[in-house]
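> fold the following for me, if possible:
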Amino acid sequence: MNVSVVGSGYVGTSVAACLADLGHDVVAIDIDADIVERINAGESPIHEPGLPERIEEHAGGRLRATTDHAALLDTDLTFVAMQTPSRDDGSIDLSVVEAGMRDVGETLAEKEGYHLVVVKSTVLPGMTEERLIPILEEASGKTAGEEFGVAVNPEFQSQGTAVDDFMNPDKLVFGTDGDARALSLLNDLYDPLVEQADARAEIVETGLREGAMIKYANNVFLAAKLSTINEIANVCKEYGVDSYEVSEAIGLDERIGAPFLRSGAGWGGSCFPKDTDALRAAAREKEYDPVLLDAVVTVNDRQPVRMVDFLERHTDVAGKRIAVLGLAFKPQTDDIRGSRSKLAIEALEARGAQVVAFDPTEAADHMAEQYPDVEYVDSAAAALDGAHGALVMTDWPEFAALDAEFDAMADPVVVDGRRIVERREGIVYDGLTW
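Okay, the predicted model is just below:
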């Protein structure tokens, strides 16, 4: 199939490259000329395992990029994969997606025959019908459902595993309100995934509103599961109980399941915080008080501060050099959105600490824009050298290999938020939830 993808961020770029890997001819459309140039040169514009190889393999062949929306005229369907950032009140800002839809609509005015527009961006129930479809109709002069179709196809890709998540999905959600032509195109598009010998993907055919809500429900439920195990693990810590043994046991219950039971410094990223805040804001707009969702966020935001509290049980941080290891919100990405390190840095600076930080990716460059007073170094050893304490915020594998580096600390106190560092003689080790 011929596919166009509007928006070349984390989602759009990975979707475009993976669709090309499945054998489709894909054109990525973005207003950023630098991103377009990098994709056409076979370079990945984002840090994501497995993505650079696919872009390098398919660029100039089944994958190309352009700033010209007219490229979608030669395609069968268009994915809209643009950001929906949070406002200060937690609600989502739809302006970028609306602008993208207007560009798509204006181009569709020249399109002959049926064309499917697929909303890959995360939008709340009702927004597609009430805000996006009217923009498409006005800009194109055509009628939705007759001259073009609109579907919601949410993504369930985690940063750091986005490629594998796309290529091995557990479900494919097609929100169409029963549009037979849209369903046919989506089934043909994803058929290579469904037909894999070891395929596990279940196809869920549903409505536009339901398709939108499934995305939010999925992420918020996982966020709640993580905050629940963190709350349980915090109590375990107070009673001297190893929460990881508890998690392993309750994960054997098929009603609970083992994934997302790893307690620690909390969840972050671009999806969980944004989607949880958006659903809380949406609930309040309907005058519903989302008590449980509020608690989910409260528990999550408390975890990094607890780490600083534990550190102060062993050493006074005021005026002292304190190392923060890990700035990306999770391994295998340089994304600092929702990073738990931010709250830890803020708590340390509020208590007068001199923060020195390290991350193995460009996350340090991103963090420096927001926290300029932090000293950023090029290795974990440099961060630990002369430090009076250390917080381990991200479970990068290289942190598990740290050993002699701790000997260079002025006061070898390590508070581990990810259970990645081994207890050893010569350091005071404190686990966040164990």
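
> from here on, just use CA atoms for contacts and neighbour counts.
OK.

> can you give me the strands for the stretch 101-250 of the chain?
Assigned by DSSP state E, counting those that start in this stretch, the stretch 101-250 of the chain shows strands spanning 116-119, 149-152, 171-175, 202-206.

> of those, which is nearest residue 95?
Across the strands of the stretch 101-250 of the chain, residue 95 has its closest neighbour in strand 116-119 (14.3 Å, C-alpha to C-alpha).

> after the closest one, next one along is what?
helix 127 (DSSP states H and E).

> quick one on the thing from earlier: which one, of the strands of the stretch 101-250 of the chain, ends up nearest to residue 164?
Of all the strands of the stretch 101-250 of the chain, it is strand 171-175 that lies closest to residue 164, at 13.3 Å by C-alpha to C-alpha.

> for the comparison step, fold the sequence that follows:
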Amino acid sequence: MKVTIVGSGYVGLVTGACLAEQGNNVFCLDLDPKKIEILNSGGVPIYEPGLKEMIERNRAAGRLQFSTDIAASVAHGDIQYIAVGTPPDEDGSADLQYVVAAARNIGRHMTTPKVIVDKSTVPVGTADKVQAAITEELEKRNLSADLCSVVSNPEFLKEGAAVEDFMRPDRIVIGTENTPAGLRAKEQMRKLYAPFNRHHERTYYMDVKSAELTKYAANAMLATRISFMNELANLADLVGADIEAVRQGIGSDSRIGFGFLYPGTGYGGSCFPKDVSALSKTAKEHGRELKILGAVDAVNEIQKYVLVEKIEKRFGKDLSNMKFALWGLAFKPNTDDMREAPSRVIISELVKRGATIIAHDPVAMPEAKHALELDFQSNPQGLKNVSMVDNPMNALDGADALIIVTEWKAFRSPDFDVVLQKLTRPIIFDGRNLYEPQAMQELGIEYHGIGRHN
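Okay, the predicted model is just below:
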């Protein structure tokens, strides 16, 4: 099938590459010429395991192309995915200007029937706005609005495992209207996703607004579990309990399960913070306050400061002349995404207290440098106290303690003899509970986890 992806960012690239992998002819559009230049020269502007190889394979096979040509993109695909960004607005709502602009461009250029697929994470009611924008453009050219049908097909991709998630999905959610055009769109989407349903049916069909809400509900639930466990971990620290034992005790309950029950330094990235805020904003627009989500967001913001509080409790408020090694900058492993990353808060707060930071991340350091430049715009002098090294062990040289922020696999089993040799003090602040407190004690390491108790 011929498919167009409008927006060659994270979701658009993964969607386009994976659909091409199934034999479809995919046209990826983006209005950023630098991004398209990178893609056409064999590069990939984001880090995602397996994505670069998949793009190269399908470009070579002629199933995947990248361009800034709007007219050509509309002409190409019978199915037009809108996968542009929906950044948070000042009031916490999702900014739909790029979604609506993409819809208008499709309406200006389409001459044959199209299925328009909202792939971007959008609030309930966005499909109506997309339909209205396209209809307005069609009517300007005296064309019938029946030429298009808008479908909601939210993405459920985990950064760091997005290719695997798309190729072997837990579920595929498709929202269509119960109209002749909607039923035709449903059939086309069924054909497109048929390869993903060979072994068993993974697709859930519903109305458009239910599909739009499903995406937000899923992310809000996962964010809630994280904040809940962070609350319990902080309590465990106070009462002398071990949150890992608690996690196993409740996770073994089949009604609860183990997923997203790991305490840490708070969630970040492009999805959970934005989607929790946007869902709360949608509720307020309808006269309802989602009190649980307000608490989830508040707990998460506080959690980003937990390691700083532990460091301050151990060394005092004045950290001048102290050096800290920091492992992990990205908000989670297997990505270079620095959006809302807890490391940014931790670094900024420690520098405010006079500390020097030597950081390492396997892939996120280029993005981290850019993010920290933005964070330190009002204090460029403070940025001089932050440096990055290519080897995690080199970050330890002369450091007073090691801080772990991101749970990269490479950090799980370091050579602790070398760690002890390089640190001036045998102290680890573990924001992801990678190590066992008892094992650290036996090695002579002073260990501070999140809710862990010896």
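
> would you pull the TM-score for this pair?
In this superposition the chains share a TM-score of 0.93, using TM-score structural alignment, normalised by the length of the first structure; 426 aligned residues with a C-alpha RMSD of 1.8 Å.

> re the thing from before, quick one: the strands of the stretch 101-250 of the first structure as JSON lines, columns for mean neighbour count and distance to residue 264 of the first structure too.
Converted to JSON lines, those look like this (neighbours: other C-alpha atoms under 10 Å; distance: least, C-alpha to C-alpha, whole Å):
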{"stretch": "strand 116-119", "mean neighbour count": "24", "distance to residue 264 of the first structure": "34"}
{"stretch": "strand 149-152", "mean neighbour count": "25", "distance to residue 264 of the first structure": "34"}
{"stretch": "strand 171-175", "mean neighbour count": "22", "distance to residue 264 of the first structure": "28"}
{"stretch": "strand 202-206", "mean neighbour count": "15", "distance to residue 264 of the first structure": "31"}
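
> of the ones you listed, which is nearest residue 2 of the first structure?
Taking C-alpha to C-alpha, strand 116-119 is the member of these nearest to residue 2 of the first structure, at 11.5 Å.

> elements contacting the closest one?
Judged by 3 or more C-alpha pairs under 8 Å, 6 or more residues apart in numbering; DSSP states H and E, strand 116-119 of the first structure is in contact with strand 77-80, strand 149-152.

> what's the mean deviation for that strand versus the second structure?
Superposed on the second structure, strand 116-119 of the first structure shows a mean distance of 0.5 Å to its aligned residues (mean C-alpha distance after the TM-score superposition for the first structure).

> run the chain-centre distance for that strand.
Relative to its chain's centre, strand 116-119 of the first structure lies at 22 Å (C-alpha atoms, centre = their mean, to the nearest Å).

> contacts for it, please.
By C-alpha atoms under 8 Å, 6 or more residues apart in numbering, the residues outside strand 116-119 of the first structure that reach it are 76-81, 128, 148-154, 182, 185.

> and the angle from the longest helix anywhere in the second structure to strand 114-118?
Criterion DSSP state H: the longest helix present in the second structure is helix 208-239. With axes from the mean of the first three to the mean of the last three C-alpha atoms, to 10 degrees as the basis, helix 208-239 of the second structure and strand 114-118 are set at 20 degrees to each other.

> residues of helix 208-239 of the second structure that come out buried?
Buried residues in helix 208-239 of the second structure, counted by 16 or more other C-alpha atoms under 10 Å: 208-216, 219-220, 222-234, 236-237.

> which helices and strands sit right next to it?
strand 148-152, strand 172-175, helix 243-251, helix 272-285, helix 291-303.

> now do the shortest one: which elements does it pack against?
Contact analysis of strand 172-175 of the second structure by 3+ C-alpha pairs under 8 Å, 6+ apart lists strand 148-152, strand 203-206, helix 208-239 as its packing neighbours.
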